[in-house]
Every structure is written in C-alpha cells, then in structure tokens.
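Chemist: Only the shape, not the letters, is given here:
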C-alpha cells in the first residue's frame, strides 16, 4: 500500500491556468496519502505566476527546476545523445524518416534530453531520501518525457512504481507536424495509464494494443457549486465561452457564427462573453470589433481568478456555453458549465461527445461552418422549453459523470493500492 506520492508536473503549482485542474484533485490525494511531493519541471510565463496554499502534508520540491534551467547539464546531455545514446539511435532506426525531418529530429532529441534530466533527478532524489519504494508511487501528470524519465530508472529497479494521466497533447500524434510523438514504448510501459477520456483510451489501445491491460478511464471533475445559473429574462441572449485564446480553440469561428446569426436575426440581441486570455487575445478582440454588428455585444474578460470566475457565473444570467475547439480531451470548462446548469454547444472532437449529448446540448460536427453554429444558437433561442429541460439534465450529467468528489476519491483510492 502506497503512503507517499511524488507528483511530477510541468509548472504546477506555480501556473495560474495550465494544470489548474489539479487544484480540485490535490485535496483528495492528500487525504489518502501520508505525504505528497509536487515536483514541477518549469516556471510558467510571468503572466501565469500565482501562489497557492497547499494541504499540510503537501510539499513543493523545486530541485527538478534546477536541472531544467541548468544550461551546462543540458549541453552535456545533448552531446551524449548525439554521440552515443543507444535509445536515440534505436528510435531513428525504428522511424528512419525522423533523420530527414529537422522538426522530428529536434523533437526526438529534446524529448530524450528531458527524459534524461528527469531520470537523473529521480536517481538523485532516491539516493538523498532513502525512500521506501514499496510505499512510494511516482505520478506524472502528463504521459510524456517525465514518464519516460521515471521509467528509465524503473527498468533498473523494478520496485519503482509509476503511473500517469493521459490527456490530449500527450496522446494524439496527429496533432503534431510531423504526426509523431517520440519514444512511445519507453514512455508508456508503466504500471498504469489513466486516460481522461474514453476516446483517448481507445486511441492508445488501437495504436499500442499491448497497453490494454494497464489503461483505464479516470474522468476529471469539478465540485458542486453553491448556486445554479439563471437564464436571461430580458431581450438579450447571453453566450459564454472559456478557454485560452490560441489557434486550436478557434475563437474566430464564434465571431463568424455570431456575424452570420446577426444577418439571419437582426432583430435579436446577443451578448457574448469570453473568459480567458492567450497570444491571440488582441487579434480576436480586433476581429470582433470589426466584424460584429451592433446587435452583438462582445465582452472579453481576460484571465479571471477562481473567485472572480465563479462570481461571474453566479451573478450573470447565461443561456448557453459554447466550445468550438479543433481538439479536446474532455473540457473542464464544459464540466463547470454543466455543474452550473448551463446547456452546451460543442464540436464533436476528442472526448467531447462523452460529455455533450442531445440531452444536455447540441453536438456540432468536427469542423462546423459558421452557419451550423449560428443555427445551434438559434435553436436555443427558439426552443425555451427544451432549453429548460437541458439545464436540468446538464446538472444530472455533471453529478453522474464529472463530480469531483466521486471521481477524485475513486482515483486516489486506486493510486493508494497500486
């Protein structure tokens, strides 16, 4: 039975948004383990930096950050990889095309470099702490080079136990150009893989059938809010979206859909609020200003802290939530919307069809036209009774499938027994 958990992250707990899902998970893990050590690899961008209060038995270990910021260590490892890493040349022999694609070659080298950094950190950590490996579990939040790094140590010491969550970017190779993720066998041959969606689990098993016995689904979740969102009772229809403003989220599609809707129904007024920021923030704001007519109000809040985020949903009527992303695991933003009782319009990508059905919203095609999205918005406006039923069903769906108490308690229990 495991008493100690070592959680390797990217930037958590220092990043405001990236990996913020862990805010909901950590309290449950801390109630099942005697001690938790969180080990981030990187500092976030300055705009993302936050401070978090952790449970008493959770410690932040920043020593791995020193490995990833030490240019001398990285330069030495880089040379070792190029000169004589058996793993590197095995990967080249397995996929010879890598050698002729500079992007794939760089990805392979830096993936392996990161894995070696984590491996060296693990070896040093075990040496310094004299850990009881029979009671210790390594948990990598992403199924990537950190997982491989721990696994390289595990190959020489089978007492080490390592599990990983698998989300989206760490699963789907076709998200990349070229369509390739390095060292899949070395990164995935671990004790357990917990996929956040059934879609992701099927993808892994289809591509790597030998992993079927260690793969399972473990949905993320959100906690029960102390309110239920209210619909609009005036002449304005209110839409909310929430995400990073980056290309994969296709926020420009929402703008084009609203432009199309305004032409179809010029007599109706819509207020669209987007919560979140990202590198396309200014560009998207300019597009909204230039393309949307007077009957469409666009509001961009930027990043909202947890308190401001929940206060927004609590104090503003909201009629529908929209997500038109080109790729997803299962969006936590949709879990949150459903917990508030808000129906959803979303694209049928990744695991999204596991949370959005005809009972709780409208599932768009993977690559919807602005007209398709505009028609979905129009449906909610023209069918208030159906929308009312969807609001109730949304809460039921959250309670059944995405309740943090149920999901994270079960997950923590499972980790305890590995």
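Modeler: That came in fine, so what should we check first? The structure presented is a predicted model; accordingly, all values stated were derived computationally and were not measured.
Chemist: all contacts plus neighbour counts: C-alpha atoms, from now on.
Modeler: OK.
Chemist: can you give me the helices in the stretch 101-250 of the chain?
Modeler: Ranges of helices in the stretch 101-250 of the chain, per DSSP state H, counting those that start in this stretch, are 102-129, 145-154, 184-188, 198-207.
Chemist: other SSEs contacting the second one?
Modeler: Think helix 145-154. helix 102-129, strand 136-140, strand 162-166, helix 184-188 (3 or more Cα pairs under 8 Å, 6 or more residues apart in numbering; DSSP states H and E).
Chemist: Go through these and name the closest to residue 357.
Modeler: strand 162-166 (23.1 Å; Cα to Cα).
Chemist: The closest one - contacts with which helices or strands?
Modeler: strand 136-140, helix 145-154, strand 192-195.
Chemist: and it with strand 136-140, angle?
Modeler: If you take axes from the mean of the first three to the mean of the last three Cα atoms, to 10 degrees, strand 162-166 sits at 30 degrees to strand 136-140.
Chemist: just to revisit the earlier point, what's the closest of the helices and strands packed on helix 145-154 to residue 261?
Modeler: Comparing those by Cα to Cα, strand 162-166 comes nearest, at 37.4 Å.
Chemist: Relative to residue 27, how far out is the spatially most central residue of the chain?
Modeler: With distances taken as Cα atoms, centre = their mean, the residue of the chain nearest its centroid is residue 167 (5.9 Å). According to Cα to Cα, to the nearest Å, residue 167 stands 21 Å off from residue 27.
Chemist: Pasting the second one now:
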C-alpha cells in the first residue's frame, strides 16, 4: 500500500503521554500505515510528561514547553494584536453573552495562541514542516482544532485542516455558563469536522456556513474480540470508567445493592481509575450499600488487558450509568465481545445501545432501583432472547464501530485530502 509523503500532524490532548485517549491507540496504527511521516503533538501535557504508549516506527511525539511562571492573563499584552485580528482572534460574538463568557473566550484565545507560538518554534516545525503541504488533524474540537485552523490560515504551504468532535468539546452544557469558546471561528476555519456521533453533530450544525467546514460523521471503533460464554447466574456486572462524579458509579453501586436485596446473587467488577482516594471512597460506599454482593474494583488497567477481561471473564452485562456521554468506547468493546449493555439514555448512547435489541436503555436520570430494573430486564430475558442480544451486540459493533472499518476509512479520507494538496502544489 502506497503511503502519502504529505506530513500528518495530529494534535491530541495527552496521547501518547500520561493517561487518556486510549481509543486513539487503535487509530494511530492505521494512520501510520498510510502516511510516511506522522507527528503527534499533545495540547494538555508539556515537557516532563511520562510517555506511556508505544508508537509505530514512523510516528514521533513532540512535547511543548507549556509550563512557565506566567499565567494566561500575563500573556494578554503580548498577544493583544493577534487577539483583535487574525486567525487567533477572540470570537467577539460570544463575548456579549456575559462577562464570564467574555473571559472564557479571551482565556481560550490566549492559550491557543501560546500553544501555536510554541509549536511553530519547535525544531520539528522549522526543519521538517515549513514550506511543505501538510494535514493538520485536531483530535478534539478545542485546542487541537485551533492549531489546525491557525495553521491553515498562516502556514506557507497548503494545509488541509480537520478535527474530530466528541463530547466535552461540543456539548456546551458541560461548561460554565453553557459556553464553549471559539465555536464559529473553528467550524468556519476548518475544512472538515468529523463528529463521532449524530449527537455530537447536533451541537455543530448552528455554526455551519457556506464557506466553512463540512461535517462528516465518523465513528470511533474498537478491534475484533473473542467471545466467551455469558454467565447469568450469578449476575456478573462489569463497568468500565474512571470515577468522576458524572459517571455516577455510586448509582450503579445502589443498583447492585437493590438487586442483592431482591435475592439475586450478584457479582460486580469495576475497571478503571488511578486515583487511590477515589477508589477507596467508592469501595467503602459499595460495601455499605451492597454488603451481600461480591464486588471488586480493579483500578486502571491497560486497554489490551481490559479487552482480554471482556473476552474471557464471563460477564453477563456491561452497565454504563453515566450522566453524559458521546458514544462510550467501553460499550463498543463490550459489544465486540458479545456482551449486552445496560446504559442510561444520555448523549449518543442510543446510537449504539438499541433498547431491547442489543441491550437495555435506562432513563437518563435513573435511580439505583431503576438501573436494577433495567439490569434485571436484560438478565431475565429468555435464553433465546438473551442469545439474540449477544448476537446483535456483535452485529452492531461490526457494522458501525469496527476499528478496522472505521479507522481505515478515516485514514483513506486523510490520504485523499493529502493527495489533493500534493496535486495542487504540483499544478
């Protein structure tokens, strides 16, 4: 397979350093297959961060020196001309909403300009990218998208500027004052935006314009998985997430307790979270509300170990009790392994969990009792119906969230954009 010689620069949040963006660990391999040079530049970690993921041979990561003694407010005078005019300007329309929105717009613009200045000073940019067409790929419609948008406007050779859009970077209700900065500037200043779901796309349509980005929904994906036997007695629940409050793992603990009180034999395994204080607090809570259940909190596990457990551990259902989601990767991984899913009807979850087909949707604000009812509904299906749920889970994964299909398609589209740049430069 011929590789594109146009450099691909991906602006992540953390990957391949520290934790997070585990779902990008699959995509990067497909990008590396199709591009000779791939550079990964994280936006939220700087020099000194710990590299935690191995990269393909032709992929390199570059850390920016983000930490210095100055705060963002101290940088305002330095960037003032560019905050008023140019591709890094403050989005004035949003500053009129409230004083808080104005501050958030200014803060974002300063931070994005600072990162852009640091990037364009790097040896990578000066010696490997100047004068060459490139693909600038923001993994999030936030700092990464801003980098792509500003490169498109200022780089001395053609740039195709694109960005994915997930959840925190599109859903304004997650943010103070219901406000995300630079929405119109980013969408109008990119070539293409790839929402990972219809739900994510719905937040962006108000910002579309004739000369702005084209929206193209491109799902995330997970690899194929082995599929073991599903145990229904005892009920073996698995959940997979960190323990931030919006994940509402306490409500899942309440549900486990409710099932136990109904005389059900329940085992619950939770995968995820590095913070020992959070883990200990949730262990104590779960022991208090569900003393009859067998419960284990495994903490953070590498992605391959998590997938191995989903394949082999005989889980009955995966439960996602979150208050907000894009399309949960843990749900994709469970379905790849043939595990039905019980999930709250939030965000883009209904785009993967089809009620009564491959799992059960619980109310968005489900109580512990309501979650217990949804789990019981899935577990108590007839043997044939439960088997069909398992089969439909795999079918949903294969048709919509298969990593090979999704990420090959994404890489192919980026190569098409690169080829357009190359041909344009040669004309």
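Modeler: That came through fine. Just so we're clear, the structure is a prediction, and the values are computed from it rather than from any experiment.
Chemist: Need the TM-score between these chains.
Modeler: Overlay of the two chains. TM-score (TM-score structural alignment, normalised by the length of the first structure): 0.88; 404 aligned residues with a Cα RMSD of 2.7 Å.
Chemist: quick one on the thing from earlier: which of the helices and strands packed on helix 145-154 of the first structure sits closest to residue 316 of the first structure?
Modeler: Closest among those, once you apply Cα to Cα, is strand 162-166, at 34.3 Å.
Chemist: What are the buried residues along that closest one?
Modeler: 162-166 (16 or more other Cα atoms under 10 Å).
Chemist: Surely residue 178 of the first structure touches residue 105?
Modeler: No: contact between residue 178 of the first structure and residue 105 fails when scored by Cα atoms under 8 Å: they sit 10.3 Å apart.
Chemist: Tell me which of those two has more neighbours.
Modeler: residue 105 (17 against 14; other Cα atoms under 10 Å).
Chemist: And the nearest residue to residue 186 of the first structure once chain neighbours are set aside, how far from residue 176 of the first structure?
Modeler: Nearest non-adjacent residue to residue 186 of the first structure, counting by Cα to Cα, 6 or more residues apart in numbering: residue 148, 5.7 Å away. Per Cα to Cα, residue 148 of the first structure is found 19 Å from residue 176 of the first structure.
Chemist: of those two, who's got more company?
Modeler: residue 148 (28 against 11).
Chemist: aligned partner of the more buried one in the second structure?
Modeler: Residue 148 of the first structure maps onto residue 146 in the second structure, with residues paired by TM-score structural alignment.
Chemist: got the contact list for its match?
Modeler: Neighbour list for residue 146 of the second structure: 88, 112, 138, 186 [criterion: Cα atoms under 8 Å, 6 or more residues apart in numbering].
Chemist: lining up these with the first structure, which overlap?
Modeler: Counting by both residues aligned by TM-score structural alignment, their matches' Cα atoms under 8 Å, the first structure reproduces these contacts from these: 112, 186.
Chemist: Can you pick out the most distant pair from the contacts of residue 146 of the second structure?
Modeler: 88 and 138 (15.4 Å).
Chemist: what ranges do the strands span in the stretch 1-150 of the second structure?
Modeler: Shown for the stretch 1-150 of the second structure, the strands assigned by DSSP state E, counting those that start in this stretch span residues 8-12, 38-42, 59-61, 134-138.
Chemist: Make a markdown table from those and add mean neighbour count to it.
Modeler: Shown next, in a markdown table, are the strands of the stretch 1-150 of the second structure (neighbours: other Cα atoms under 10 Å):
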| stretch | mean neighbour count |
| --- | --- |
| strand 8-12 | 25 |
| strand 38-42 | 22 |
| strand 59-61 | 17 |
| strand 134-138 | 26 |
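Chemist: Save these as JSON lines, and put in distance to residue 297 of the second structure too.
Modeler: JSON lines is the format used below for the strands of the stretch 1-150 of the second structure (distance: least, Cα to Cα, whole Å):
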{"stretch": "strand 8-12", "distance to residue 297 of the second structure": "29"}
{"stretch": "strand 38-42", "distance to residue 297 of the second structure": "30"}
{"stretch": "strand 59-61", "distance to residue 297 of the second structure": "33"}
{"stretch": "strand 134-138", "distance to residue 297 of the second structure": "34"}
